[in-house]
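1. Provided below for reference: sequence and predicted model.
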Amino acid sequence: MCNLIFDIDGTLWNTTEIVAVAWQKATDEHGKSKAVITAELLKKEFGKTMDVIAEDIFPDITSPKERQELITLCCRYEHERLHAITSDVADSIMFDGVKDTLRDLSRSHRLFIVSNCQKGYVELFTEKSGTDDIIEDHLCFGVTGTCKGETIMTLMKRNGLSAEDTYYVGDTLGDYEACQLAGIRFIFCKYGFGEVKTPYKAIDSFSELKDLFA
């Protein structure tokens, strides 16, 4: 039995088109930034912590307080829009094979999620994907306030996971660096949002995990 920890955005699903609309609405209503939010822009940012994303996307807001107000509004509208999507839409934004593969893996392995997302986002994913019964535990930046590597270590400690039996599945250099800090092996999703040159393993599709952990 292995312990598999998953990233969400760029690994399990791609919400950037939906989120871009929500964030643009928040930006326009807030009125302090001229930022144009697109899916391509978000793909470059997802995987970073929310405070860093806010600094990158809203450099024209110099006040940390106002920038925090805007990113909070962005997250609120994002959550509302994603919460309202139908099961068909949820299925369409998940990468091929995710639901079936997670279900298959859960029969022999322990499954977890660690993300740099805001509080409530992991629960939204598990609800929309129908995986809340197979994801044993999860943590995110919105709860811990720490970098992803430290958040991974916190989850490992509270679930008694050994580094030797634990793998992280993600899609960015930040994910790889988090695994280096946590002392675990990194499986790179080549179909995602980032580039990693020296992962432990690389996969072209999520369903390849079934063979890796057969």
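-> Structure's in. What do you need? Residues are numbered from 1 along each chain as shown.
2. switch to C-alpha atoms for all contacts and neighbour counts from now on
-> OK.
3. the nearest residue to R110 once chain neighbours are set aside and E123, how far apart?
-> Spatial nearest neighbour of R110, chain neighbours left out: N3 (4.9 Å); criterion: Cα to Cα, 6 or more residues apart in numbering. To E123, N3 is 20 Å away according to Cα to Cα, to the nearest Å.
4. which one of those two is surrounded by more residues?
-> N3 (20 against 14; other Cα atoms under 10 Å).
5. quick one: contacts for that one?
-> Applying Cα atoms under 8 Å, 6 or more residues apart in numbering, we find N3 in contact with H109, R110, L111, F112, L161, D165, T166, Y167.
6. one more time with 10 Å, if that's ok
-> Shown in contact with N3 (Cα atoms under 10 Å, 6 or more residues apart in numbering): 106, 108-112, 156, 161-168.
7. quick one: secondary structure of Y167?
-> strand (DSSP: H, G, I helix; E, B strand; the rest coil).
8. so it touches I5, yeah?
-> Yes - here Y167 lies in contact with I5, judged by Cα atoms under 10 Å, at a distance of 6.1 Å.
9. below is structure B, check it against A:
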Amino acid sequence: MQKPDSLIFDMDGTLWDAVDTYAESWNLIFQKHDIKRIIRRDDLLHVIGLDGKRLAKVMLPEFDEEPGMEIYYEVNQVRREILPTSGGVMYKGVTEGIKQLSTKYKIFVLSNCAVGIIPLFLNWAGITDVVTDTMAYGTNQMPKNYNMHLLMDKHNLQSPIYIGDTNGDAEQTRLAGLPFIFVSYGFGNTDDYDQKFDDFESLTQYYMSL
């Protein structure tokens, strides 16, 4: 694996944990629509990272696609409203590490989230000014492998890597033809990776030493 010229990061489970806030956004909309369900943290952990259409099917199995997606969009609107104050828990070493890594690499964040979520995360983390660009599933409803290539083409990236925490991240990275770096502290698991790190400090140290 050649030395990368850029690092593309997944967000949820890789850079922070905002699952409690995400659960709150679902519950607020369920209350609004008198849907007799309460979403807890554990209910979301196994679906973090799914794209919007798949997530809506899992979370709202009693609804057809169109009304299910309308509720999903409402959830994301509430999420955008509460994230600036509820936020999430940054994984240890991420804020400092991203700032360090940005002195040596172009930094990107690519997530299966809705439009507007990544900028709120960057603001919460205090790293807006060191991230070159971002890409969300909600922008074009396209899979991560497609959006990886959009970033590559837009910024003329020659040897990017993708860093994530799930097997889905690994699958999408392979489809894009890129090296996959797995962080084991997140929400998922996979055996398909080029390198694995158990904490963000180790990842930072490794790539700063190249």
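-> Okay, I see it. Given the structure is predicted, the values throughout are model-derived calculations rather than measurements.
10. TM-score for these two?
-> Superposed pair, TM-score by TM-score structural alignment, normalised by the length of structure 2: 0.93. Supporting alignment: 205 aligned residues with a Cα RMSD of 1.3 Å.
11. before we move on, back to that, most neighbours out of the contacts of N3 of structure 1, which is it?
-> Y168 leads the contacts of N3 of structure 1 on contacts (other Cα under 10 Å) with 25 neighbours.
12. and that one, what pairs with it in structure 2?
-> Y168 of structure 1 maps onto Y162 in structure 2 when the alignment is built from TM-score structural alignment.
13. and L124 of structure 1, by the same measure?
-> By TM-score structural alignment, L124 of structure 1 lines up with L120.
14. ok, which stretches of structure 1 are helices?
-> 16-30, 39-45, 50-57, 64-83, 87-93, 98-106, 121-129, 141-144, 148-159, 173-182, 209-212 (DSSP state H).
15. with structure 2 superposed, average distance for the second one?
-> Same thing as helix 39-45 of structure 1. Taken over the aligned residues, the distance from helix 39-45 of structure 1 to structure 2 averages 1.3 Å (mean Cα distance after the TM-score superposition for structure 1).
16. who are the neighbours in contact with the residue located most distally from the centre of structure 2?
-> Distance to the chain centre peaks in structure 2 at D34, reaching 29.5 Å (criterion: Cα atoms, centre = their mean). With contact taken as Cα under 10 Å, 6+ apart, D34 of structure 2 is in contact with L28.
17. excluding its backbone neighbours, what's nearest the match of Y168 of structure 1?
-> That would be I8: by Cα to Cα, 6+ apart, it lies 4.8 Å from Y162 of structure 2.
18. still on that earlier bit, now for the residue nearest to R110 of structure 1: what does it line up with in structure 2?
-> In structure 2, N3 of structure 1 lands on S6 (TM-score structural alignment).
19. ok, that match to T166 of structure 2 distance?
-> With Cα to Cα as the criterion, S6 of structure 2 and T166 of structure 2 are 20 Å apart.
20. before we move on, what about P4 of structure 2?
-> From P4 of structure 2 to T166 of structure 2 the distance is 21 Å (Cα to Cα).
21. which one of the two has more residues nearby?
-> Neighbours of P4 of structure 2 and T166, each counted by other Cα under 10 Å, are more numerous for T166; the result is 23 against 16.
22. so that one touches L45, yeah?
-> No - using Cα under 10 Å, T166 of structure 2 makes no contact with L45, being 11.2 Å away.
23. name the residues contacting each of these two.
-> Common neighbours of T166 of structure 2 and L45 are listed as G13, G186, F187, G188 (criterion: Cα under 10 Å, 6+ apart).
24. give me the number of residues near the first one?
-> If I follow you right, that is G13 of structure 2. Neighbours of G13 of structure 2 (other Cα under 10 Å): 23.
25. mutual contacts of Y167 and I5 of structure 1, please.
-> Joint contacts of Y167 of structure 1 and I5 (Cα under 10 Å, 6+ apart) are F186.
26. end to end, how far does stretch 111-122 of structure 1 reach?
-> Using Cα to Cα, the span of stretch 111-122 of structure 1 from its first residue to its last is 13 Å.
27. ok, now stretch 140-153 of structure 1?
-> 12 Å.
28. ok, now stretch 27-40 of structure 1?
-> 17 Å.
29. ok now it, how far from the chain's centre?
-> Relative to the centre of its chain, stretch 27-40 of structure 1 is centred 22 Å away, using Cα atoms, centre = their mean, to the nearest Å.
30. for M153 of structure 1, see how far away Y168 of structure 1 is.
-> 11 Å.
31. quick check: neighbours shared by the two?
-> The contact lists of Y168 of structure 1 and M153 share V114, A178, C179, A182, I184, where a contact means Cα under 10 Å, 6+ apart.
32. how about the equivalent of the third one over in structure 2, what does it touch?
-> Same thing as C179 of structure 1. Structural correspondence for C179 of structure 1 with respect to structure 2 (TM-score structural alignment): T173. Residues in contact with T173 of structure 2 (Cα under 10 Å, 6+ apart) are 144-146, 148, 161-164, 167, 179-181, 193.
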